[in-house]
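K.L.:
The sequence and its predicted three-dimensional model are supplied below.
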Amino acid sequence: MNAFLAQLPALLGVLVGTLGTILATSLADRGRWRRGQRVRWDERRLEAYVELSRAVKEIHAVSMRMLVAARPDRSGHAIEREEGLARLAEADVRNTLAWENVLLLGDAATVEAGRGWREAVWRIERMAHDPNGQDDHGTRLVDLKGRADRARDAFYQAARTGLGVPGGSVAQSDWLAARHEHRVGAGLASSWHS
């Protein structure tokens, strides 16, 4: 019995060490699994955001090309109405499918910002569908484009925040508005001197 009592501290040490190793391994595996899941869902979320961005931006670009005649700066290449309508129909399908992925995987702030961007671009698209070049509220195209640009900035900021992407703001709306003003000003100045 004395031999057993003499070896008891060593046996307890082995037992505690084994239990500690099992616990540490289990916690490490659980943490590794959680990190893997987080990375996996972040990758899927990023893919969904990129897919939606492409679809919404395509609708925006095609609509703006259909509306070149209504734009004060008249920049860009016009597109024939029938071709534009066909491209808008195809892009709308991609937009709808991409939106479902964002609804499934996106965080609340990004979904809300995406909804705002889609709505702003939808108003431009609606104007492109109208042969008179006006939406039902008589809002000027420049204002609609500015809203869509600001809504895109909000979507990108929400997506970057939700994904933990560092680097600050990548907003483009102010820069695009200044560029538009420069183009319009340059066009007006050249017409005054003609």
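P.N.:
Received the coordinates, thanks.
K.L.:
contacts and neighbour counts: CA atoms only from here.
P.N.:
Will do.
K.L.:
and stretch 159-169, how far from the chain's centre?
P.N.:
11 Å (C-alpha atoms, centre = their mean, to the nearest Å).
K.L.:
which parts of it are buried?
P.N.:
For stretch 159-169, a neighbour-count test (16 or more other C-alpha atoms under 10 Å) marks A159, R160, G162, L163 as buried.
K.L.:
which ones are touching the last one?
P.N.:
Residues near L163 by C-alpha atoms under 8 Å, 6 or more residues apart in numbering: D42, L46.
K.L.:
From S53, how far off is it?
P.N.:
15 Å (C-alpha to C-alpha, to the nearest Å).
K.L.:
T110 versus L88, what's the distance?
P.N.:
In terms of C-alpha to C-alpha, L88 sits 24 Å off from T110.
K.L.:
Please apply the same query to L8.
P.N.:
Applying C-alpha to C-alpha to L8 and T110 gives a distance of 60 Å.
K.L.:
Next one for the comparison:
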Amino acid sequence: MITQIVTLVGVLIGALTSYFSVTMAERAKHRRALATRWDERKLNTYIEYAACVKEVADASKFARLAAAGSEEFDHFIASMNEGERKRSALFEALVLLAAAPVVSAAHEVNVVVWDMEKRAREHEPPPVRGNLHERLNEYHEKARQDLGINEEAWRIP
């Protein structure tokens, strides 16, 4: 009888150990899958935002170069306005998904883009030293850090 109880306790301990190890492994697998899914969404949002910023910047540059009141100018201003609406929506998605340093860097990009738009509408020359590229580079760096991409990971040996 004692050997049967010992055997039964051993089977019970084995079953519980098996259950808890499988449960913990499944939870870890689920957490990794969620993290991967959110990282993919972050990456897509980061890329779409940067691409949209470049579209708005190009439209503002071409609008500034076009003759005021011309059809070409109106076309570029309309394109710039449409890009601004898209950039604004993408920035909201970015705020929801990104870490604070990325949001801060993106806000700095926004400030430069708004200045470019204002100058385009008023046909003012660009600033002596445009810093959109610097701000975008900072944004890219913060985005890479948020995604856990270090320099060694993407550098070709």
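P.N.:
Everything's here; your move. Only a predicted model underlies this, so the values are computations on that prediction, with no experimental measurement involved.
K.L.:
care to give me the TM-score?
P.N.:
Here the TM-score for the pair of chains, by TM-score structural alignment, normalised by the length of the second structure, is 0.86; 150 aligned residues with a C-alpha RMSD of 2.1 Å.
K.L.:
hey, where'd the strands end up in the first structure?
P.N.:
For the first structure, no strands are identified by DSSP state E.
K.L.:
Select the longest helix from the first structure.
P.N.:
helix 2-66 (DSSP state H).
K.L.:
How far off centre is that helix?
P.N.:
The answer for helix 2-66 of the first structure is 25 Å, by C-alpha atoms, centre = their mean.
K.L.:
Check which helices and strands it is in contact with.
P.N.:
helix 81-105, helix 108-129, helix 141-163 (3 or more C-alpha pairs under 8 Å, 6 or more residues apart in numbering; DSSP states H and E).
K.L.:
L8 and T110 of the first structure: which is more packed in?
P.N.:
T110 (24 against 12; other C-alpha atoms under 10 Å).
K.L.:
wait, isn't that one in contact with A151?
P.N.:
No - T110 of the first structure is beyond contact range of A151, at 11.1 Å (criterion: C-alpha atoms under 8 Å).
K.L.:
Alignment lookup: R37 of the second structure to the first structure.
P.N.:
Alignment note (TM-score structural alignment): R37 of the second structure maps to R40 of the first structure.
K.L.:
Burial check on its match, number of neighbours?
P.N.:
12.
K.L.:
And it, how close does it get to S53 of the first structure?
P.N.:
20 Å.
K.L.:
ok, so what distance separates the closest residue to G133 of the first structure other than its chain neighbours from E119 of the first structure?
P.N.:
Once flanking residues are discounted, G133 of the first structure sits nearest to M127: 5.5 Å by C-alpha to C-alpha, 6 or more residues apart in numbering. Distance, M127 of the first structure to E119 of the first structure, by C-alpha to C-alpha: 13 Å.
K.L.:
swap in L103 of the first structure?
P.N.:
Applying C-alpha to C-alpha to L103 of the first structure and E119 of the first structure gives a distance of 15 Å.
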